[in-house]
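Q: Sharing a sequence plus its predicted fold:
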Amino acid sequence: MQHFPYQLTGPIGSAATFGLIVLQVDETIEQDFRRLFPSRDIALYVNRIPSGAALTPETIAQMGRDLPAAAALLPQRVAFDVVAYGCTSGTTLIGPDRVTDLVQGALTTRHVAQPLGATLAAFAALDLTSIGLVSPYIDSVSGPMRQTFETAGLQVPSLLSFGEEVEANVARIDPASIHAAALQVGADPLVQAVFLSCTNLRTLDVIDDLEQRIGKPVISSNQALAWHMARLSGAPLAADAPGVLTSKPLARPHQGVLPPI
């Protein structure tokens, strides 16, 4: 058999190369990232992590143990600009510094991102000190998130939860229900902005309308994570990326202290 000569070329991601570790049950974040990063010059490599049918402190703890193996299954010879762990509640309970250590121990990347750190960076970029929170989850998952924001120096005067434990249902929560919950939270005069927590919630199509109705910024997990990855790498977001956040540069990191891991 004749071996035909060939040449090697550069990476697919000439603008940026991203890795994304997605929960096994998450149906939303990949679809959102395709919308938020439409450029053909951005390479996006995705792997799944076992996450359980229900999101609880116990299943999140197991994700922490599984995270290095999931990261290691991303292409090892790729020079990643950013690798992200796509779980807001998971990062809250595992801890952002621990997530970084686990990912960087499994592959080489310039940056590690996750929705919690991205959201805190978004709050800093928008000069926010008080936020309202909409969460899909049970109290044992939503409560620690509120405590984390408060420990970081933010006030959370209003919190609404759908009280859902089954992840398959979270992806099916109607955007109209998310919209209605955000309107109620955003009506609180003590709230400067609304945060829609969870990478599995379908939020992109309601952000712009909510901002017009309540006159305040609306930030979601996937929007904040994509914005943060774009700013860390220099990659372009879609021209129609929703929300006032997407036009903001990265600000100095929030000076609040996160809880110890």
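A: Great, that's in hand. Nothing here was measured: the structure is a model prediction, and the numbers come from that model. Numbering: from 1, shown residues only.

Q: going forward, measure contacts between C-alpha atoms and count neighbours the same way
A: OK.

Q: What distance do you get for Met1 to Gln7?
A: 19 Å (C-alpha to C-alpha, to the nearest Å).

Q: And here is the other one:
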Amino acid sequence: MTVLDLPLTLDDRPLPRRVGLVTLATDHTTEVDFAALPPRGIGVYATRIPFANPVTPDTLAAMAGDVTRAAALILPDEPLDAVVYSCTSASVVIGDDRVRAAIRAGKPGAEPITPISAGFAALWALGADRITLLTPYTPPTTQPMAECFEDGGFVLQGLSCLNMTDDRAMARLSHGTIIDAARAAVAPGSQALFIACTAVRAAGIAARIEDAVGLPVVSANLATLWSAMRACGDKGAALPGQLMRLA
């Protein structure tokens, strides 16, 4: 074996901007949606956090102690621009402020993003404070989310759920079913529709849902992708829909 004694020149890090994803062990959707991120110098690096179905307040709360460790696992000792914790319902059950603090503890300096913090910011940016909330969850899991939105200053014109407990099944909801559910859920007087759950494949069809309901649509993954891009200084469109067209 020959050890080559050559001068080694190192480039800067391969991509100038970097986003970390903390996804559930059972997640089929978030990484796929974030793959839509345009190749404009932003890298996406993911890790997974333990989770076991069914989706209930108790199983969601059980993730609280793992968030910091998961965030720290993403490119250890290297900076990230943002870290996304990809679970809407757990962000509510654990507490959005608590989740973002846990991200900061694991990855200091990174912008902590949750579907709730990103969803609120997206809806405010769209000028929507009267909304319809649609979730795939059961009523006991949906109710704390409804209260969270109301506490955040939103008026719920409509509140609907699909009564599901397995996030793997939520990820299999067809695009047609999502559109039909959105059409059935939207209540008069709503200024936007928020579709909860990072498992639901709504981000890539946001424009189709908007055509069906006649309102701006914000899904959990669409909101976190939008917020992550802005944390990286990028305001381009990654996916169709009114949110992505905001300057």
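A: Ah, there it is. Because the structure is a prediction, the values reported are computed rather than measured.

Q: what's the TM-score here?
A: The pair, once superposed, lands on a TM-score of 0.94 when counted by TM-score structural alignment, normalised by the length of the second structure; 245 aligned residues with a C-alpha RMSD of 1.5 Å.

Q: Just the strands from the stretch 1-150 of the first structure, written as ranges.
A: 16-23, 42-49, 80-86, 109-113, 130-137 (DSSP state E, counting those that start in this stretch).

Q: For Gln155 of the first structure, which of the ones you listed is the nearest?
A: strand 130-137 (4.5 Å; C-alpha to C-alpha).

Q: Can you name the residues that contact Leu210 of the first structure?
A: Contacts of Leu210 of the first structure were listed using C-alpha atoms under 8 Å, 6 or more residues apart in numbering, and they are 179, 182-183, 218.

Q: Could you rerun that using 10 Å?
A: Applying C-alpha atoms under 10 Å, 6 or more residues apart in numbering to Leu210 of the first structure gives the contacts 179-180, 182-183, 186, 194, 216-218, 243.

Q: Export the strands of the stretch 1-150 of the first structure as a markdown table, with columns for distance to Ala226 of the first structure and mean neighbour count.
A: Converted to a markdown table, the strands of the stretch 1-150 of the first structure look like this (distance: least, C-alpha to C-alpha, whole Å; neighbours: other C-alpha atoms under 10 Å):
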| stretch | distance to Ala226 of the first structure | mean neighbour count |
| --- | --- | --- |
| strand 16-23 | 10 | 23 |
| strand 42-49 | 12 | 18 |
| strand 80-86 | 9 | 25 |
| strand 109-113 | 9 | 20 |
| strand 130-137 | 19 | 25 |
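
Q: so which of the ones you listed gets nearest Arg35 of the first structure?
A: Once the strands of the stretch 1-150 of the first structure are compared by C-alpha to C-alpha, strand 42-49 is nearest, at 12.2 Å.

Q: Quick one: average offset of that closest one versus the second structure, please.
A: On superposition with the second structure, the mean distance recorded for strand 42-49 of the first structure (mean C-alpha distance after the TM-score superposition for the first structure) is 0.6 Å.

Q: Against which helices or strands is that strand packed?
A: Counting contacts by 3 or more C-alpha pairs under 10 Å, 6 or more residues apart in numbering; DSSP states H and E, strand 42-49 of the first structure is packed against strand 16-23, helix 29-36, helix 57-72, strand 80-86.

Q: Packing partners of the helix or strand encompassing Thr224 of the second structure?
A: Per DSSP states H and E, Thr224 of the second structure falls inside helix 220-231. Using 3+ C-alpha pairs under 10 Å, 6+ apart as the contact test, the elements touching helix 220-231 of the second structure are strand 17-24, helix 30-34, strand 42-49, strand 82-85, strand 111-113, helix 115-125, strand 192-195, strand 217-219.

Q: Take those and lay them out in a markdown table including distance to Leu162 of the second structure.
A: Listed next are these as a markdown table, based on distance: least, C-alpha to C-alpha, whole Å:
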| stretch | distance to Leu162 of the second structure |
| --- | --- |
| strand 17-24 | 20 |
| helix 30-34 | 20 |
| strand 42-49 | 25 |
| strand 82-85 | 23 |
| strand 111-113 | 26 |
| helix 115-125 | 19 |
| strand 192-195 | 11 |
| strand 217-219 | 15 |
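
Q: Quick check: the gap between the nearest residue to Leu60 of the second structure once chain neighbours are set aside and Ala185 of the second structure.
A: In this structure, Leu60 of the second structure finds its nearest non-sequential neighbour in Ala90, 4.9 Å apart by C-alpha to C-alpha, 6 or more residues apart in numbering. To Ala185 of the second structure, Ala90 of the second structure is 23 Å away according to C-alpha to C-alpha.

Q: quick one: which of the two has more around it?
A: Ala90 (28 against 20; other C-alpha atoms under 10 Å).

Q: Check the gap between the residue mapped onto that one from the first structure and Gly117 of the first structure for me.
A: Using TM-score structural alignment, the partner of Ala90 of the second structure in the first structure is Gly90. Taking C-alpha to C-alpha as the measure, Gly90 of the first structure and Gly117 of the first structure are separated by 12 Å.

Q: Find the residues that touch each one of the two.
A: Pro96.

Q: whereabouts in the second structure does stretch 46-61 of the first structure align?
A: Taking TM-score structural alignment, stretch 46-61 of the first structure hits residues 46-61 over in the second structure.

Q: buried ones in the matching stretch?
A: 46-49, 51, 55-57, 60-61 (16 or more other C-alpha atoms under 10 Å).

Q: Which one, of the helices and strands packed on helix 220-231 of the second structure, ends up nearest to Met164 of the second structure?
A: strand 192-195 (14.1 Å).

Q: Can you list the helices and strands that that closest one packs against?
A: Strand 192-195 of the second structure packs on helix 115-125, strand 130-135, strand 155-161, helix 175-185, helix 206-213, strand 217-219, helix 220-231, going by 3+ C-alpha pairs under 10 Å, 6+ apart.

Q: Now tabulate the ones you listed in a markdown table and tack on distance to Met145 of the second structure.
A: Below are these laid out as a markdown table (distance: least, C-alpha to C-alpha, whole Å):
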| stretch | distance to Met145 of the second structure |
| --- | --- |
| helix 115-125 | 9 |
| strand 130-135 | 9 |
| strand 155-161 | 10 |
| helix 175-185 | 16 |
| helix 206-213 | 21 |
| strand 217-219 | 14 |
| helix 220-231 | 13 |
